[in-house]
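Output the structure for:
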Amino acid sequence: MRKTVFFLPGTMCDQRLWSKVWPLLKANYEPMHIPLPDAQNINSMLKTIIEKLPPENINLVGFSLGGYIASALAVNYPERMRRLMIIANSPGALPKSEIEVREKSLNWLKEHDYQGIPHSKIKAYLHTENQDKQNIIKIITAMDLTLGKKVLINQLSNTTIRDDLSKQLSSIDLPILFCTGEQDSLVNRTTLETLTSNNKNLQFQEVEKAGHMLPLEQPERLAALIHHWI
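Next up is the predicted model:
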């Protein structure tokens, strides 16, 4: 019998984020996509998502914003979790510089039509060896255009204020694997290394030749990590 694994995407991502990973898992696992709901804040997102999940033994994978949401679910509902994998996210508050970027983006979006994610921003999310790979770029562009301006404003507005969950995660009895690409500039490695250094339940894995978009850049390696983790 195949084990069910639930997947939470990141900002402006949908199930296509996992399109290269899931075919490598389906022989042994049943992947289930849980979209990020529109919400007024992170707590309301948690309440909506937890209602869609089983009462126990949840294998949960979260990417970027979905990784933070997965961490918050584990902190609030540890008795329902079996294993947790956090991709491209560190469970802390956003740095001041990122908050300022988000505020500028929101101000711009209020005054302009949204034409989709700029190519320069996509490249910044990718490892230098992957920045010209059109199959990856097309997926990121398509996800962003499908979700559109309204979703982007909602996600930027209502997920910027985040608690630091590091201490709470380290205190629950739950196997947690943090994965990040070697060129992911959005992840605080110091936080992850400190968090995982003296806790047998917490592990940190860095993946070569990947930036922030690890599921699209190194699907074979990620699928192998998921299999080993479960």
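
Please count neighbours and contacts with C-alpha atoms only from this point.
Fine.

separation between the residue nearest the centre of the chain and residue 198?
Taking Cα atoms, centre = their mean, the centroid of the chain lies closest to residue 63, which sits 1.5 Å from it. Distance, residue 63 to residue 198, by Cα to Cα, to the nearest Å: 24 Å.

one more to line up against the first:
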Amino acid sequence: MEQRDYSPLQWANSLEDMLALTQDRVDSYDEQVHLVSFSMGGYIAALLALHPKNQNKIKSLSFVCYDPNGLSKEETLRRKNVLNSLKRAKNTNALSQASLSQYFTTQEVQEAQYPQTVLAMASDLGIGVMRAHMASTTPREDLSSQLSQLSTPQLWIAAQYDKIAKADAIKEHCLRSPSATFELLPNTAHMTPLTSAKDLASLLTAQLTNCN
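Model prediction:
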């Protein structure tokens, strides 16, 4: 029977914690696993996949809205500014409409269910988790060259209007990677699990089926 698990990164206070929690899930299976990741989780999945001990443990990799080239200077600066605001904040109300616009298209941010879901998630996680996650994964190194050398099948899913993990950069990476397949989700931005759930699920299901 097909088994699924997830890495509870909300328990993590550092990059080392994130890697350990995810490694624990990988190690809990006797067979190879399909590693599926989104955004920051892509960075964790990439680091894990590149570790020598996992060479024969991962059957396929699926990256959603993750740029293997690392964070741009602009995005790194933006995150540092957000982090400084979070350090002074007592709760997640520090998330402004402007920061939400980084994750959605103009039309999406006007549709209440999308920003409300992100705000509710932030409130549930708490200000401490948000600080820890952002501090632990900023900046991020360029892993594109190392990932290009992996023989593990890789699916890279980008969003047309993503301001964080830009589609053109991800596509360019895939053109240099023999094991990589590129897919584009049109008319959406970074938060594809919310805005393009069905299309995203179809792409991931096809990848897992093809790699079995």
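
Tell me how they score on TM after superposing.
Once superposed, chain against chain, the TM-score is 0.86 (TM-score structural alignment, normalised by the length of the second structure); 202 aligned residues with a Cα RMSD of 1.9 Å.

Matching the residue nearest to the centre of the first structure against the second structure, which residue comes up?
With the correspondence set by TM-score structural alignment, residue 63 of the first structure lines up against residue 38 in the second structure.

my guess is its match contacts residue 61, does it?
No. Between residue 38 of the second structure and residue 61 there is no contact under Cα atoms under 8 Å: 11.1 Å.

ok, longest helix in the second structure?
Selection of the longest helix in the second structure by residue count, based on DSSP state H, yields helix 73-88.

What segments of the second structure are strands?
33-38, 58-64, 154-159, 180-185 (DSSP state E).

Of these, which is nearest residue 101 of the second structure?
Residue 101 of the second structure lies closest to strand 154-159 among these, at 14.5 Å (Cα to Cα).

Touching the closest one from outside, list them.
Strand 154-159 of the second structure is touched from outside by 60-66, 165-167, 170, 174, 179-190, 192, 207, with contacts defined as Cα atoms under 8 Å, 6 or more residues apart in numbering.

What about the alignment partner in the second structure of residue 134 of the first structure, how many residues nearby?
Correspondence of residue 134 of the first structure to the second structure, assessed by TM-score structural alignment: residue 112. Neighbours of residue 112 of the second structure under the rule other Cα atoms under 10 Å: 9.

List the contacts of residue 112 of the second structure.
By Cα under 8 Å, 6+ apart, no residues touch residue 112 of the second structure.

any idea how far it lies from residue 49 of the second structure?
From residue 112 of the second structure to residue 49 of the second structure the distance is 37 Å (Cα to Cα).

where's the aligned partner of residue 98 of the second structure in the first structure relative to residue 33 of the first structure, distance?
In the first structure, the residue paired with residue 98 of the second structure according to TM-score structural alignment is residue 120. Look at residue 120 of the first structure and residue 33 of the first structure: by Cα to Cα, they are 28 Å apart.

between those two, who's got more neighbours?
Regarding residue 120 of the first structure and residue 33, a neighbour count based on other Cα under 10 Å identifies residue 33 as having more, with 16 against 9.

What's the match for that one in the second structure?
Using TM-score structural alignment, the partner of residue 33 of the first structure in the second structure is residue 6.

Residue 96 of the first structure too?
So, by TM-score structural alignment, residue 96 of the first structure is matched to residue 73.

neighbours around its match, how many?
10.

Distance check, it against residue 33 of the second structure.
34 Å.

What segments of the first structure are helices?
For the first structure, the helices defined by DSSP H cover 42-50, 65-76, 96-111, 119-125, 134-158, 166-171, 189-197, 214-217, 219-229.

if I pick residue 33 of the second structure, what's in contact with it?
By Cα under 8 Å, 6+ apart, the residues touching residue 33 of the second structure are 26, 57-60.

right, I mislabeled it, should have said residue 52 of the first structure
Applying Cα under 8 Å, 6+ apart, the residues contacting residue 52 of the first structure are residue 34.

Can I get the buried ones among the contacts of strand 154-159 of the second structure as something I can paste into PyMOL?
Selection of the buried residues among the contacts of strand 154-159 of the second structure in PyMOL, burial being defined by 16 or more other Cα atoms under 10 Å:
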select buried, resi 60+61+62+63+64+65+66+165+166+167+170+174+179+180+181+182+183+184+185+188+189+190+192+207
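
Quick check: residue 6 of the second structure vs residue 19 of the second structure, distance?
On the measure of Cα to Cα, residue 6 of the second structure and residue 19 of the second structure end up 13 Å apart.

ditto for residue 45 of the second structure
The spacing between residue 45 of the second structure and residue 19 of the second structure, counted by Cα to Cα, is 8 Å.

Skipping adjacent residues, who's closest to the equivalent of residue 187 of the second structure over in the first structure in space?
Residue 187 of the second structure maps onto residue 209 in the first structure when the alignment is built from TM-score structural alignment. Excluding the flanking residues, the one nearest residue 209 of the first structure by Cα to Cα, 6 or more residues apart in numbering is residue 127, at 5.9 Å.
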